[in-house]
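A.B. asks: sequence and predicted structure, then a few things I'm wondering about:
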Amino acid sequence: MDLELAMQSFLQESAELLDEMESILLDAEADSITAEQLGALFRSMHTIKGSAGLFGLDEIVRFTHQAENLLDQLRDGHLQLDAGLSGVLLRSHDHVKAQLAAVAAGQVIPAGEQDSILADIAALLQQPAGSPCAVTASTSSAEPPDDSDWLLSLRFGREVLRNGMDPASFVRYLATLGQIQAIASCCSALPADDSFDPECNYLRLEIQFRGAVDADQLAGVFAFASEGSQFIISPRAQLSSHLQQALQAGDAAEQQSCRDIWQQWGLWQPAADSTALPAAVAPSDHKPAAPAADSKAGRSSESRFIKVEAGKLDRLINLVGELVIAGAAANLLARSHGSSPLLESTVVMAGLIEQIRSHTLSMRMVPIGETFSRFPRVVRDVGHELGKSIKLEISGADTELDKTMVDKLADPLTHLVRNAIDHGIEDVQQRRAAGKPDQGHVWLNAYHESGSVVIEVADDGGGLDQQRILAKALQRGIISSDAMLSEQDIYRLIFAAGFSTAEHISNLSGRGVGLDVVQKNIEALRGTVEIDSESGLGTTFRLRLPLTLAIIDGFLVEVGSSTFVIPLETVVECMELPATPGGAGMPERLQLRGEVLPLLYLRPFLELDGEPGRRQNVVVIQTGSQRVGLVVDALQGEFQTVIKPLGSLFRHLKAISGSTILGNGAVALILDVLALIQHATQQEAGRYGQEQDTCPPAGSRQPHNNDTSSGK
């Protein structure tokens, strides 16, 4: 049997349960915990234990059983949730996560810290009952149920074997909860001819069970196999209604086979009317505690979601991209023929393609909160290691971003958060001396802005020390002693490989590894990094990213015989380049509504042949607070751009981020707006320095263009 599908479902469900468990424990350290949260903690380990038992993962079953016992005591109020107990539960969470990771990788389940954790759990379970946990809702501290007798009629679905599940594994797990007093199989549906299919399930099981469990626990044993199955579970005291309901399932042969089993057990006595109630039992007006678990009724809410392999979605995105190119080609052809009906048809088709593109891309959009959720644990662990009290505040977790980008953001965000805790937040003595509260704050925020996603990592620490950064950069030879640097240029020095202002090497910092990785990863996603910092108040790292990496709205421009694409979300406005007095020379900057706009001429910058035309145009582009004017020959307007990666031969080109295919089959290069703006602002800063009679020390002034400052 192929267990791959069932195993993947188990691993994914377990990961979600562990994430919920970690989130509850981190929240509960500072605030009171509710009865619902206590129940969720218990169910997380209970569900993982039950599902692991179905796959024969005995090591996981044994460990989660002990963790479940501890959570049961916590849920019933016999233990108080404090930092010590929370720490043991978080270590248990980490160990189960490591065990599941080994299962997913096909490796031997590691022992890890299991013995140490189990020893701590045993010590906690031996403690005398303490005061109940603080809860915000009323909760009962009922004792576990006494041993009771149950009847189970288990009718597994016909496809249960093909789905990778073995009915016998459910029975084995059931035996861990109590005692199976009797079990028999009803095999009336088993074919006796060539129609027998060894991959189909034909058996129905009847079980008498005794154990200290309730109906929900018994139903949970079989919840994993509820698809297409029917499970009837009742207390022995409700025998009549159970047998009546059980007889409604199956054909006449199956019903008779079940009667024979019940008769052998003394639960059924034959009568003239074969459908009569058991003679030995009086009719009951009570309904079974756990009626038939019909999967269609119980899983109706889940049917709204379909899990799709990421590779299939990527192939769909690629096909939509090709459809966009084909649609543009059809529209160009219609224009060249001048056929109004054909042109109208292509316009309608273009509208439909736009809708398909929009909906397809939205299928890959996921909330950034999926990544943010890991950082409460990072802040807790790193803060404890450094002896700092730090509170993490998250906002904008529902901001959506392409799934591919969300996955690639985890590493750079981890570096930024750890940097904020280690370098940004001062120790308690320094904060007290500065008149700050002992507890530091780190903020994670995400929001949409001008067709991009902005993610901020901020702290209320001491801020960046410009003079210390300059001194370190001079010491390492990153800059020269006469360098003219703006505030943003100084801040960007911390992204240099190997750069660190830490005085001592520790487990967290001092080796100059981290922020250079942040910059490389963000630029690989066509994003930018901005820094705002104020001495004594803190630092903000601002990551600006495109919504998707597959298809963008572009703006086409011409320079000579070449066509280029500018991402539309970076385009602010377009204008004609004003003529210079006397018609000589090319202006290096423009006065645009009271602000200086540096100009970058694409023809000489890209070393293109030919002479500019009599009329040139300026496209004003912006990332963050920085604006630059690109001088081009002609404007062609908006164009839906399918991004094609550059070959390895051209990946070193700083000003080009990709390519696309136009409707006429020609190739157009996509401009790297960040690289262009950085080049233009550095060029402007250099020109400004040459225009001054005297130059102040490095880092002592702002550049001439206000738009290139940090915005403060």
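C.D. replies: Thanks, I have the structure now.
A.B. asks: all contacts plus neighbour counts: C-alpha atoms, from now on.
C.D. replies: Noted.
A.B. asks: name the SS class of the residue most central in space within the chain, please.
C.D. replies: Central residue of the chain (CA atoms, centre = their mean): residue 370, 3.0 Å from the mean position. Following DSSP: H, G, I helix; E, B strand; the rest coil, residue 370 is assigned to helix.
A.B. asks: need the contact list for it.
C.D. replies: Residues in contact with residue 370 (CA atoms under 8 Å, 6 or more residues apart in numbering) are 397, 406.
A.B. asks: determine the longest helix present in this structure.
C.D. replies: Using DSSP state H to define each element, the chain has its longest helix at helix 310-337.
A.B. asks: now do it: which elements does it pack against?
C.D. replies: If you count contacts as 3 or more CA pairs under 8 Å, 6 or more residues apart in numbering; DSSP states H and E, helix 310-337 packs onto helix 340-362, strand 634-642.
A.B. asks: roughly how far out does it sit from the chain middle?
C.D. replies: With CA atoms, centre = their mean, to the nearest Å as the basis, helix 310-337 stands 29 Å off its chain's centre.
A.B. asks: which of the residues in it are buried?
C.D. replies: By 16 or more other CA atoms under 10 Å, the buried positions in helix 310-337 come out as 314, 317-318, 320-321, 323-334.
A.B. asks: grab the nearest non-local neighbour of residue 313.
C.D. replies: Take residue 313 and drop its neighbours on the chain: the residue closest to it by CA to CA, 6 or more residues apart in numbering is residue 364, 7.7 Å away.
A.B. asks: what is the burial count for the one you found?
C.D. replies: 18 (other CA atoms under 10 Å).
A.B. asks: in contact with it, which residues?
C.D. replies: By CA under 8 Å, 6+ apart, the contact list for residue 364 reads 313, 401-404.
A.B. asks: okay, pairing it with this:
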Amino acid sequence: MNEDDIRDALDTFITEARELTQDFEEGLLELESAPDGPEAINSLFRAMHTLKGSAGLFGLRHLVSFTHVLESVLDQLRAGALHVTPALVSALLPCADHITALVDGVAAGRTSPTEAESAASERLLAALDPFSSGAVDAGGPSEVAVSGNARTWLLSLWFGPDCLRNGMDPLSFLRYLTTLGTVAQVITVADALPPADEVDPESCYLGFEVEFVTEASKADIESVFEFVRDDSTIRILPADDAIQLIESLPENDRIGDLLRRSGVVTDLELARALRIQHDSGPMGKPLGEILVAEQMVQQPVVEAALGRQRKVADGRQQDNQTIRVFASRLDKLIDLVGELVIAQAGVGSADGLSEAQQHVLRLVEEVRHTALSLRMVPIGTTLRRFERVVRDVCVDLDKEVDLVIAGGEAEMDKALVERIGDPLLHLVRNALDHGIEPRAERERHGKPARGSLRLNAFHDAGSIVIEVSDDGRGLNRDKILAKAVDRGLASPSATLTDPEVYALIFEPGFSTADAVSNLSGRGVGMDVVRGAITALRGSIDVQTAPGAGTTIQIRLPLTLAIIDGFLVGAGDSCFIIPLDRVTECVELPAEASGRSFMHLRDEALPFVRLRQAFGIPGQPSRRQSVVVIEHSGQRAGIVVDHLLGQSQTVIKPLGRLFKDVRWVSGSTILGGGDVALILDIDALLGQYIARDRQRNLVPA
């Protein structure tokens, strides 16, 4: 294997290790809520066992030793020697964080831990000491799945003829077995004993068939005969429910691992059988047949393992239909599809095209949708990560909160999923700290002692909506307004609507907390949330009811790559409005000249003139149009000169030179080669709203 292959294998290990650690953390939280789930414990054990084995392949001894202790504790859970308690879960959860840190170190090129990491390992393992009294020493982990239960073994012992000459007494081995368990029966086999006149007093001719009951593993029994293994025939076979045990083992699609995990085959026996299989060439016998032929295991046991293997393989067929793709390759495909869309727009109208050309255009459209779907991932994985956050924060705040996750199957662009995590973290922590009341306060107001926090995601009109809802005390309108006046954000005579008041919580430095805590109170966070959402071309809205709770709704585009846009013109310039924000288009009435609003079906519709916003010179067209859009749950308009229709829009970043341009979120190239700017609707109309209420706000 060359250096590139090793690097690729290590990258795969890092990716899988992070996934296993995430599964481990989620499994612990699930186990805490349902302690009687044996499959959950098995999943945790498999995660640590797989991680330990993979780390061992790359010589990452610090990871192997750390995960081995966790594996041993989980093995005690499987055996019933330990029980799931909040204290145990609290001791195991930080271990998941530490493993993530160790894996990150490997990703950074460190194959050994730093002093800080070693100290953290010792501290975390010390916290596990009360739970790992029966754990096996890290130097020799046991793979037997029946720890703490006695099993019956059949031992066939044929000592070599030179055993006595080498100073070994066969009976001493039998006596030593009694220190590990109970020798239930011994049958002496004298078939090899020659006639009396031919007996050599220094040679050993006897064999022994022993029925042995013990809690020790097969490997432990095998180690008793370490010094006579080379010139003796030692066979150790299970006499109990090995078949039933194999059926109950965690999933594994390798027969050797199944037999080894069940305890009926040791590492040495498996290595010997694999060596025989390798030496016999590509046409050699299957591993199971070799194990039976060498009398290492019985045929029914091998058949049970083969059946388990086939069952697992069948169950994984669906999983094998997915593959990992490097993000860079996927991004390259999206870029190429974007160029195809631009080229398609340059072809012009399909009315005069041949049937073959129209077919090509339809294929381009299909490729576009398929390529974009490759970037779509369920948001559920991101939402489930907050189970750990809610648990830890509730421990710090001494609150009891149930987290409810809905809509986890809703899909969105992977790039958005990665960037939405931090804003959601702020919202969740604020809901737990400020929104949900302490237990005593809730009971005083007739509420259940346990609060409720709900994370919900769903698709709506070409966007994805994420809601963070709590059943807490709600926002205090008067307190927010008083704080805004105190901070100079609003005048004492301000007449603000409820949405305008609640929007003040997103102002930099704004906080209504009476005291600073480890979680919040410094006025840092909510403005960062709004900035992050705005940077993703999204919007954020607050709905609250005093005493009933608060819902913060985030609306984001499904993808950051290609959108359906509505092309409009102002003078000689072209602009793109995201089509999912457009509700209708109407003509600007003559009486609206010189005003910033119009009447639309007995409703006052505020609007902003695109020419004025961007300082476009020249006279507006005689017949202007108003594009009516949705903004923060309300309707507003954008006045334009021309309506140019729907357009497939490939989003191009503006670049550093134009990073300070207002009200624009990107650009696109039209079919004729012209550049059109993509409007940031929320920033544009937000500026209008801020200007329109200057009479209520204190000038900056």
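C.D. replies: Perfect, I can see it now. Since the model is a prediction, treat every value here as computed from it, not as a measurement.
A.B. asks: any idea what the TM-score is?
C.D. replies: The pair, once superposed, lands on a TM-score of 0.76 when counted by TM-score structural alignment, normalised by the length of the second structure; 601 aligned residues with a CA RMSD of 4.3 Å.
A.B. asks: what's the angle from the longest helix of the first structure to strand 634-642?
C.D. replies: Counting by axes from the mean of the first three to the mean of the last three CA atoms, to 10 degrees, helix 310-337 of the first structure lies at 150 degrees to strand 634-642.
A.B. asks: what angle do helix 310-337 of the first structure and helix 340-362 make?
C.D. replies: Using the same axes, to 10 degrees: helix 310-337 of the first structure against helix 340-362 is 160 degrees.
A.B. asks: neighbours of residue 66 of the second structure, just the number please.
C.D. replies: Residues lying near residue 66 of the second structure (other CA under 10 Å) number 21.
A.B. asks: Three-state assignment for it, please.
C.D. replies: Assignment for residue 66 of the second structure (three-state DSSP): helix.
A.B. asks: and the counterpart of it in the first structure, how far from residue 71 of the first structure?
C.D. replies: Mapped onto the first structure by TM-score structural alignment, residue 66 of the second structure lines up with residue 63. Distance, residue 63 of the first structure to residue 71 of the first structure, using CA to CA, to the nearest Å: 13 Å.
A.B. asks: rewinding a little: how much space between the residue mapped onto the residue nearest to residue 313 of the first structure from the second structure and residue 315 of the second structure?
C.D. replies: Residue 364 of the first structure maps onto residue 375 in the second structure, with residues paired by TM-score structural alignment. Going from residue 375 of the second structure to residue 315 of the second structure by CA to CA gives 26 Å.
A.B. asks: and what of residue 84 of the second structure?
C.D. replies: For residue 84 of the second structure, the distance to residue 315 of the second structure (CA to CA) stands at 29 Å.
A.B. asks: likewise residue 374 of the second structure?
C.D. replies: For residue 374 of the second structure relative to residue 315 of the second structure (CA to CA), the value is 24 Å.
A.B. asks: ranges for the helices of the stretch 101-250 of the second structure?
C.D. replies: Here the stretch 101-250 of the second structure has its helices, by DSSP state H, counting those that start in this stretch, at 115-128, 170-177, 218-224, 242-248.
A.B. asks: how about the ones you listed, which one is nearest residue 46 of the second structure?
C.D. replies: Of all the helices of the stretch 101-250 of the second structure, helix 242-248 sits nearest to residue 46 of the second structure, with 13.5 Å by CA to CA.
A.B. asks: off-centre distance for the closest one?
C.D. replies: Per CA atoms, centre = their mean, the centroid offset for helix 242-248 of the second structure relative to its chain is 32 Å.
A.B. asks: can you tell me what sits against that helix?
C.D. replies: Contacts of helix 242-248 of the second structure (CA under 8 Å, 6+ apart): 258-259, 262, 264, 300-301, 304-305, 308.
A.B. asks: what helices or strands is the next helix-or-strand element following it leaning on?
C.D. replies: With elements assigned by DSSP states H and E, the helix or strand that comes after helix 242-248 of the second structure is helix 255-262. Contacting helix 255-262 of the second structure under the criterion 3+ CA pairs under 8 Å, 6+ apart are the following elements: helix 242-248, helix 267-279, helix 287-293, helix 299-315.
A.B. asks: for residue 648 of the second structure, find the nearest of the helices of the stretch 101-250 of the second structure.
C.D. replies: Proximity to residue 648 of the second structure, assessed across those by CA to CA, is greatest for helix 115-128 (50.8 Å).
A.B. asks: now do the counterpart of residue 478 of the second structure in the first structure against residue 491 of the first structure, distance only.
C.D. replies: Superposed on the first structure with TM-score structural alignment, residue 478 of the second structure falls opposite residue 467. Separation of residue 467 of the first structure from residue 491 of the first structure (CA to CA): 11 Å.
A.B. asks: and the two? Which one has more around it.
C.D. replies: residue 491 (20 against 13).
A.B. asks: that one maps to what in the second structure?
C.D. replies: Structural alignment (TM-score structural alignment) places residue 491 of the first structure against residue 502 in the second structure.
A.B. asks: tell me what the strand or helix carrying its match is packed against?
C.D. replies: Under the criterion of DSSP H and E, residue 502 of the second structure resides in helix 498-502. Applying 3+ CA pairs under 8 Å, 6+ apart, we find helix 498-502 of the second structure packed against helix 477-486.
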